[in-house]
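*Asks:* Below are the sequence and a predicted model; questions follow.
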Amino acid sequence: MKSVRFSRFGGPEVLEIVDVPDPHPGPGEVRISVRAAGINASDWKKRQGLMDQELPQTMGYEAAGVVDELGEGVTDVLRGDRVFGFAASGGAQAELTVLSCYAPIPPSLSFAAAAALPAAAETAARALDQLGVESGATLLINGASGSVGSAAVQLAVARGTLVIGTGSLATHDFLRSLGAEPVAYGPGMSDRVRALAPDGVDRALDVAGSGILPELIQLAGGPEHVLTVADFAGAEQYGVRFSRGDGGHALYVLAQLGELIEVGKFTLPVGQTFPLADVAEAHRVGESGRVRGKLVLLPG
């Protein structure tokens, strides 16, 4: 089968489409014929050698497609079912991949829209859990219009939380449509937040990593009420929790998304799709930050 791989670190030009052996599912897993695979910022960080140091590496951890092989003990899906989920061992950006955690694709979603969901939704749900976000709380999300930020807005609103979201003026109508009260980032942001929440906020989530942690700490009443998924150095400097997957997952969210989507309470826009062969261009577009919404590869 065809798969995205790199054998040396560097720019998008190191990415190759290569032939690799077909994978097979283990107990509790399913193999899918991949129709769409999500692209994340971690992909180009891996490619640049900023994360894992092993070589070669195949790419991708989230995909959507059609089940074509069942692992031992799998009884909740059948061959031919449409599913989306996580490929824990990687290699989702390929013609075939094994999903270790999966859920049915909601009837209203395309494969591309489904492939955009897993990483952003899991990261958002995990962050909300670790922050202890509950009904009746006021949550400030810095960087609310991106994939993880908009997922966090909608999941928090579904919990009964009042959400204030920072974003550029061009994103404010979008943030309102998700259920957030938008505020512009930049100088004076704290004053704009306090105009909506005079006593500050109960919790603050940093998705953008824009060096704003001191302001979030002040607004939330202490570093223990702030979490970042994007600013590791700032988290260490200011005593803020940094959320990462190895500290526990929120995989349960995959099963919850279907109902939220079908009743119109969750959406995650796809920014642009690319054929598998154009993965290098997808990385260039992603790193440029020109496209709002998830980038997705379409293997077939």
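*Replies:* Okay, I see it.
*Asks:* Every contact and neighbour count from this point should use C-alpha atoms.
*Replies:* Noted.
*Asks:* dump the residue contacts of the nearest residue to Gly245 once chain neighbours are set aside.
*Replies:* Among residues not flanking Gly245 along the chain, Thr123 sits closest, at 7.7 Å (Cα to Cα, 6 or more residues apart in numbering). If you count contacts by Cα atoms under 8 Å, 6 or more residues apart in numbering, Thr123 has them with Val148, Gly245, Ala250.
*Asks:* structure B:
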Amino acid sequence: MPKAVRFDEYGDVDVLDVREVPVPRPAAGEVLVRVRAAGINPGENSIRLGLLHERWPATFPSGQGSDLAGVVERSGAGWSAGDEVAGWVDTRSSHAELVAVPAEHLVARDPAVPWEAAGAVFVAGTTAHANVRAVAAAPGDTIVVAGAAGGVGSLTVQLLRHAGATVIGLASETHHDWLRAHDVTPVPYGDGVLDRIRAAAPQGVQAFVDTFGSGYVDLALELGVPQDRVNTIIDFAGAARTGVRNEGMAGSANAEVLAELLKLIASGDLEVPIAATYPLTEVRAAFHELMRRHTRGKIVLLPR
């Protein structure tokens, strides 16, 4: 029997188990995929803790995971057995060896795209794509990204550069060389960050993307950034209080955008940094690392 991540109650990472489960039965329009790689995301951590119960309640026993890449196990719904694919599910089930995926949620994996990147790009990549759109990034803009080396931030800064913007990335100093290598001006966190941003952007800041929280909405407004050009994907309370944007991945969460991102990865124009990989059986360790909030890029589960 295949294995999958399950939890029976809200709680810390110790509620996660890897269990044998029945082989998923694809419904009409679905395809059975053997998962090669599946990214993990902060939202999954919040759901498991019960922090998003009112918005996205869990039904127990619950699975986990949206992102995935793998190989079609059985022909159907326009796909053939052996096809290599990347995609996503909305059923919290990709942290598993086998998963049933709607056919329209899959795109072909170019062999030039590593499995780890293909299996980790959907949530972070479409959120980054939405960030660029939300702040109306354009050539000549100077845009600050808080959490510039994280799973979403590392992709956001690259897509902003593709849009022609000058980018300032707030990140720990251990990530500054990576940011410089991607033509992003690094600025360290901590006391005095406002002055450091102003020094790095003497002509001012036109837009701000917050992927970290912890007061960066207020900092953006103090920099003089207009409300409609500030987007936070994490500080819901700050957005409600100040009127800045709080646009997540919804408008970009589709197969067309995923295919666009995969094309950029295949051509070498977009890097998905992989912070670490773990076998499925070490899912608890993977989430412990994610919760440290100091990784560069994505953490990925490898079911096989």
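*Replies:* Alright, I've got the coordinates. Note that the coordinates shown come from a computational prediction; the quantities given were computed from them, not determined experimentally.
*Asks:* what TM-score do we get after superposing?
*Replies:* TM-score of the superposed chains, computed with TM-score structural alignment, normalised by the length of the first structure, equals 0.91; 296 aligned residues with a Cα RMSD of 2.0 Å.
*Asks:* By neighbours, which of the contacts of Thr123 of the first structure wins?
*Replies:* For those, the largest neighbour count, defined by other Cα atoms under 10 Å, is 25 neighbours, found at Val148.
*Asks:* residue contacts, the aligned residue in the first structure for Thr277 of the second structure?
*Replies:* In the first structure, Thr277 of the second structure lines up with Thr273, judged by TM-score structural alignment. By Cα under 8 Å, 6+ apart, the contact set of Thr273 of the first structure is Ala112, Leu295, Val296, Leu297, Leu298.
*Asks:* Helix or strand: which one has the residue nearest in space to the middle of the second structure?
*Replies:* Per Cα atoms, centre = their mean, the C-alpha nearest to the average position across the second structure is that of Ala124, at 1.9 Å. Element membership for Ala124 of the second structure, per DSSP states H and E: helix 121-134.
*Asks:* Give me the mean distance between that helix and the first structure.
*Replies:* Compared with the first structure after fitting, helix 121-134 of the second structure deviates on average by 1.1 Å (mean Cα distance after the TM-score superposition for the first structure).
*Asks:* Please look at Thr171 of the first structure and Ser145 and confirm they touch.
*Replies:* Yes - with contact defined as Cα atoms under 8 Å, Thr171 of the first structure counts as touching Ser145 (6.5 Å).
*Asks:* In terms of neighbours, single out the busier of the two.
*Replies:* Ser145 (27 against 18).
*Asks:* re earlier: any chance of the contacts of Thr123 of the first structure in CSV with secondary structure and distance to Glu181 of the first structure as columns?
*Replies:* CSV is the format used below for the contacts of Thr123 of the first structure (DSSP: H, G, I helix; E, B strand; the rest coil; distance: Cα to Cα, whole Å):
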residue, secondary structure, distance to Glu181 of the first structure
Val148, helix, 17
Gly245, helix, 28
Ala250, coil, 26
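*Asks:* Tabulate these in TSV, adding columns for distance to Gly80 of the first structure.
*Replies:* Below are the contacts of Thr123 of the first structure laid out as TSV (distance: Cα to Cα, whole Å):
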residue	distance to Gly80 of the first structure
Val148	30
Gly245	30
Ala250	27
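*Asks:* distance of the nearest residue to Ser190 of the first structure once chain neighbours are set aside from Ser243 of the first structure?
*Replies:* Distances taken as Cα to Cα, 6+ apart place Glu215 nearest to Ser190 of the first structure, at 6.8 Å, with adjacent residues excluded. Distance, Glu215 of the first structure to Ser243 of the first structure, using Cα to Cα, to the nearest Å: 19 Å.
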